[in-house]
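**Q** Task: produce atomic coordinates for the following.
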Amino acid sequence: MSLLDAVLPSEPTKKMTMDEPVESLLSTTASKLVGKPINRVDGSLKVSGQATYSAEFYIEGQVYGVLVGATIAKGKVKHIDSRAVEALPGIIKVVTDPKHFLRNAQQGGEKKAPTQGVAEIFYHGQPIAAVIAETFEAATEGAKALKVTYQDETEDAVIDFDSALTDAHPVDEKKGSDKNHKQGNPEQGLKESEVSFDQIYHTPSQSNSPMEPHATLAYWEDEKLVLYTANQMLSSCKQQVADALNLDPNNVQLIARYVGGGFGSKLGIAPESIAAAISAKELKRPVLIVMTRPQVMETTIRRSDTRQRIGIGCDKEGVINTFIHNTITSNLPGESFFEPTALSTHYLYRGENRQVDYQMVDVNKVLSGSMRAPGEAVGMIAVECAMDELAIQLDMDPIELRRRNEPEQDPSQEIPFSTRQLIACMEKGAEQFGWEKRNKMPAKCLEGDWWLGIGMAASARGNKLKLSEARATLQIDGSKTLGVKAIIETDMTDIGTGSYTVFSQIAADLLGLPVDHIEMKLGDTSLPPAVGSGGSMGAASSGSSIYLACQQLREMLADKVGLHSDTIQLNNGQISKIGEQEATVTETIIESGKNVATELVEKLAEKTSVAIPDSVLDLLPEEQKAKQNRYDFSRHKNYSLADIIAQYDDQKLSAKGEIKPGKNEKTHRQSSFGANFAEVAVHRVTGEIRVKRMTGVFAAGRILNHKTATSQCYGGMVFGIGSALMEEVIHDKHDGRLCNHDLSEYHIPVNADVPQLDVILLEEDDRYTNPMHIKGIGETAISGAAAAIANAIYNAVGIRVRDFPITLDKLIDQLPD
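**A** Next up is the predicted model:
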């Protein structure tokens, strides 16, 4: 390596920390592909079966594994008798590793391994062994036949959440995603308010239930472990795998080019991943372990059940002075995750007296963790139903109550909002939905045998940005119409949300190429690390790193042809000049420095006899002048991007981008906002509930793709239907067994349950979020959707249910005549 190679970076990197509001290049690009509702670039691969998921890869010599779960809720493994199983046809080995097997899955973003050690049992279904066979069928039979002897302590297990509430203990705030908060005197404020409301709401455990089950294909290349696996956050999952097996992270590679949904269940590694890795090491053969649907529900994660107290105090005009949101959640003993139900409560409505308090109950049930919109999805059920109840108590329109309590700034932190369009969303939704036709009094609209009712709820979901990196490369490609293509690389995943598509749109706009000239490489930890898919921050974080990598390429190209970075225009494979720029003070200083650098480089070359790289020569003033003479942009002249790229070594040009969160997240409250409206019908005899129509209006910054964003909102609203009316994980209170551990018994909405959904996306520009001005949207649509349905049910029949889901048995004995 030469001295110059050691000093000069081989790959230029554009870095940005969000410490101040920034303008966006997406406002000035020529093509304006960002925002357009283009079809998914990977859609044809998926519908034709050509998109390969983790369980569909095959490596020569591959064998199959099936996990064996504990059949007690608490106790110890005394003995595993593998002799009879290993004598069965096709069985290779029963693999056990009481020390290293994972007791449960890991939370998203963690760098350390999840809890390991399976000799002690903490919940029914906890994986304790893996049966490996030549075929999946043989492994399945072997797993069923394996005999395990336990020291059964199930009678000491804590399974019933409600009965254990008296044993609730403080949470570990340092490891949570929300914190306890108190300002003013909430209890006294509630007591002294002219109008007060104080009620308890219960939400049950729920299952993420992604379409693709958890799966891992593991194999070793000497000391290197390669996993084809279904994970949402590959960069942190790689660290978890390395920690679990005491490996150098450089010897671990995770690949997940397509992930069939996750909804939070695949944020961290799950037990099958380490079991497959250990088995592959022992057998010296590739091992594929795919969880069954019951195993996915029994051994990955669940959304915690919650008990939420909402206390609101206000004056007779409905102006809130006190807001209390206290929550008890549950998790396995020793685990720190707690459902952050009050994330949006901190800033949603006004009130000088405020309290958020979290407690947790230790239970012997599958790990609780992040499920889509962790916190707001169930927290806003309680908050928004409480607001509806308060509006009725005040004899006030629910929208008017929210309008009167619109805060001028975040009332908890006393910082301004970067943008806030909650009122605009409610007003637009009310107009679209026909809110003015709503019967103010419940049980006043009967059509045939069906009571009809209308309800609404606000939506909010905090916006986040995380460290992410990406690489962008422009290279010659004769197969493309314009003779050049862009390759974008990051280990960010696509879990069905449209990452391949929206990232292609970003790169296409910034580099002036059609979308079919963009090659997107995702889902491989050999690529630059990204935060991954989760928390509605993947598009913003990874998208920003792609944006910055492309911006760096633009600046390098501008320098190559003698333009300023803000006067270069890339469009349809052509480089042209737009506008004029006067040199700033900084640029004048840089130019002076280049004159000094010229002399220094010449002396260095003379003394060391080292050839000066073109990348260095390009920085020198003489070279800049030569470029300006070589490229004449007068009279609107264009130059072919392919011709420019052909002049570089290897006929390609690469750069990286890196985004980091900064001061903006502390100086301004960033959040997406929205409003959900629902109409329901309740059968006057049976209490059957049908959702007739829903409208959602959301403001989430710049929209990258109106079709994929609308689809995300559809999904969120459907999630709300499930949360309101049917989803509930049921554990047997005697032995901890999960009773409804498949999709025939754990009910989620199907086509027949989902009515016409109407989604409206309000235009918004938020310069504080990231260089693209975007925000998360999918989880915003979930937040408040279930509450809108619950409020509509009250409007239909006058029955207020605070124990979710709302099923007909909770209505039937109270239905109006």
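
**Q** make it CA atoms for all contacts and neighbour counts henceforth
**A** Fine.

**Q** Roughly how far does the residue positioned nearest the centre of the chain sit from Val94?
**A** Centroid check for the chain by C-alpha atoms, centre = their mean gives Gly534 as the closest residue, at 1.9 Å. Counting by C-alpha to C-alpha, to the nearest Å, the gap from Gly534 to Val94 is 35 Å.

**Q** Another for comparison:
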Amino acid sequence: MTQLQEAPATKAVGRPLDRVDGAVKTTGEARYAAEFPYPGLAYASMVHSTVARGRITAIDTAAALAVPGVLAVITHENAPPMKKPAKPNPLNLSTLASGTRVNYLNTDEVFWNGQPIAVVVADTLEAAREATALVRAEYEVLKSTVDFNAEQGNAKPQPNSMIQSGGAKKGDAEAALAAAPVSVDLRFSTPAHNHNAIEPHATTALWDGDRLTVHEATQSVDWVRRHLALKFGVPVGGVRVLAPFVGGGFGGKGAVWAGTVLTALAARVTGRPVRMLLSRESVYRTVGGRTPSTQRVALGADTDGRLTSLIHTSITQTGSGGGGPEQVTSQSRHLYAAENILVQQNLVELDTTPNTFMRAPGESIGTFALEAGVDELAYRLGIDPIELRMRNEPTVNPLDGKKFAHRMLRECFVRGAAEFGWADRTPEPGSMRDGQWLVGWGVAAAYHPAWQFPANVRVRWSADGSVLVRCGFQEMGMGAATAQAQIAADALGVPVDSVRVEYGDTALPIGPSAGGSAQTASIAASLLSACEKLTNALGALAKKHPGGSPAEIITAAGKPYLEVSVGADSGLGAVAGQVRFMSKFVMDQRRWVKAASGAHFCEVRVDPDTGETRISRWTGVFDVGRVINAKTATSQLKGGIVMGIGMALSEETLVDPRTGRIMNPSLSEYHVPVHADIPPINVHYLDVPAPTMPLGLLGIGEVGITGVAGAVANAIHHATGKRLRDLPLTLDKLL
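**A** Below is the predicted model of the structure:
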């Protein structure tokens, strides 16, 4: 099998450079949301509801107020009024910020078990938490629906919207399935999942009159600013949100949750700076996670393996207090050239914690079912799983005939098979052993759409030769500032160490949310435009003030620096920018399918007596367009694979079907992978630029997790002959 050659690196872009924030993080110098000191700082803690649906009829705060150091106990009986969250509007992405529709502490209604019903503020964290345990509430308990499995019969089709399509079809897939010479019709399930970032949610807030400053663990300082301005009825420009460092997000910090709003409320009520640090349990009970799902994947093929029918349907949940649908069938619209296709997503509303974004929402669980279904069809046909995928690799989008802006999935499988040694695989389940262990090899495709959002930037080239890039984007550990420094360095022809990047502050030009693997491309587009403007300005200046280097030209002109901006944060410029974005977005949607893709190769060892499963080897090959930083890109892709292994083998949020309460809200009972669970992971990428994206990059953060659970399930089937269709793939399901 042939191998693609890695694209040559430019002077900075593509090189495996160390992260610019590496030193401050490893030395402890970096400050996170709960580490900024303020005189007179108070601490807040939330009281959670103990019923899933109802109304508060009485709330006793006397014992809590008697705890020494307690400053206030805020409930729906004494909280100042706040405005309700704005309705989601695709023309204003910040309206997606609210994690729920609930107006915390401005209502006596309870929508899920764990909803905040009071906030205690005290001089110390210990006093606040002691008093929190003493608040007592009485409820009128209303009928609730909390059991996902029991309520699936009430699911309704998800409607189509500008944000997401609920269903689509081509031809008559059900009839084609019935007529197919070879077919599979399978049911899959995935459980709820919860975020466990290394930094739990935290907020520090203080008011100065009607001006609010917030230090926040967030994936979008701009969304938080706009949401808080709306809630408290103050000008957007009067709210400043800072998040210079964020200790992991993965979607859980993409929306604004109760802790943020109630910390700002507590600061306003007490007139003191207030800090709230959520416990791990409070994160589970107030911050949304991934919805559970049930899925049907049905595939029909002729005897040569050509797909005649592809059906993928899903049921997921949203909360009565908020949450949104997951695009579970997203990849099934694009991956395989079936003659007839039916995809449909269905929703059921429950009185549980509102669900939210979690790494590759939709595709992470959707690829599990689809790729396991394709593997099962390969066995029914007696065709190698890679060969079956090759025979059904489309040349245009299967559902609607749109062009692929860039697609090299075939090359990913070819290179991955060579790297992994796939040719040595014996196809029969249970045919490979290593001593007592049954050995299995599995493969699956990875897929995630590529997006681009508006980003405003300002770039300054100083007379001393330094370059300053300013943009209010987020750094959650993926090396965003390093990547933008590399891009600016190449665009201006300067050394990387002469570029400084400021980010994570709403005082800077508005940057995109860190989500959807879109941040790097979004900023890069504006940054490249700004660097071009700056270069042109320098050229014009050089005609009047000839000199050698850019620094000499700027100095000769008697200027301290040259500075340019791209995009406007307010006024007509902001409106024009929004119009340009929507026009480009709609045009791209009509013309292209843009996505990152890849191929996962997994080796497992299964003990036939105990069912213990160990992943012993992993190879992933990805088409993510141009790679900006080889070191951080590899780390991102490995991180996605690790998270996918957790999803495959251990992660599961358990909800009491009687009360709706999460039963395992801790890392002692919610099992994430540890070092001993993870094998050597070999990551490769094609590094071929995508022609319709800035610098040819497609996005890396999310594609790594997609397909992982499918590859593990397929490897287990190859090892044991057992097709496990319900995550997590625990040993009891093998016995």
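
**Q** Would you pull the TM-score for this pair?
**A** Once superposed, the chains reach a TM-score of 0.93 (TM-score structural alignment, normalised by the length of the second structure), with 704 aligned residues with a C-alpha RMSD of 2.0 Å.

**Q** Alignment lookup: the residue nearest to the centre of the first structure to the second structure.
**A** Correspondence of Gly534 of the first structure to the second structure, assessed by TM-score structural alignment: Gly515.

**Q** do the same with Ala472 of the first structure
**A** Under the alignment (TM-score structural alignment), Ala472 of the first structure maps onto Val459.

**Q** Touching the one helix or strand its match maps to from outside, list them.
**A** For Val459 of the second structure, the host element (DSSP states H and E) is strand 457-462. By C-alpha atoms under 8 Å, 6 or more residues apart in numbering, the residues outside strand 457-462 of the second structure that reach it are 467-471, 509-511, 523, 526-527, 530-531, 534, 551, 554, 560-567.

**Q** if we go to 7 Å?
**A** The contact list for strand 457-462 of the second structure (C-alpha atoms under 7 Å, 6 or more residues apart in numbering) reads 467-471, 509, 526-527, 530, 551, 560-567.

**Q** and if you look at stretch 518-536 of the second structure?
**A** 450-457, 459, 480, 484, 488, 491-492, 512-513, 563-566, 694, 697, 699.

**Q** still on that earlier bit, residues touching the residue lying closest to the match of Ala472 of the first structure once chain neighbours are set aside, list them.
**A** Of all residues not flanking Val459 of the second structure in the chain, Val469 sits nearest, at 4.6 Å (C-alpha to C-alpha, 6 or more residues apart in numbering). Residues near Val469 of the second structure by C-alpha under 7 Å, 6+ apart: 458-460, 500-502.

**Q** which position in the second structure aligns with Leu245 of the first structure?
**A** Leu245 of the first structure maps onto Phe232 in the second structure, by TM-score structural alignment.

**Q** which residue in the first structure lines up with Thr190 of the second structure?
**A** Per TM-score structural alignment, Thr190 of the second structure is aligned with Thr203.

**Q** Its match and Ala787 of the first structure: what is the separation?
**A** Thr203 of the first structure sits 12 Å away from Ala787 of the first structure, going by C-alpha to C-alpha.

**Q** and the two? which has more neighbours close in?
**A** Per other C-alpha atoms under 10 Å, whichever of Thr203 of the first structure and Ala787 has more neighbours is Ala787, with 35 against 24.

**Q** picking up where we left off before, any idea how far Gln331 of the second structure is from the match of Ala472 of the first structure?
**A** From Val459 of the second structure across to Gln331 of the second structure, the span is 38 Å (C-alpha to C-alpha).

**Q** In terms of helices and strands, where is the residue nearest to the centre of the first structure?
**A** With DSSP H and E as the test, Gly534 of the first structure turns up in no helix or strand.

**Q** dump the residue contacts of it.
**A** By C-alpha under 7 Å, 6+ apart, the neighbours of Gly534 of the first structure are 232, 264, 267.

**Q** how near is the last one to Val259 of the first structure?
**A** When C-alpha to C-alpha is applied, the distance between Leu267 of the first structure and Val259 of the first structure equals 11 Å.
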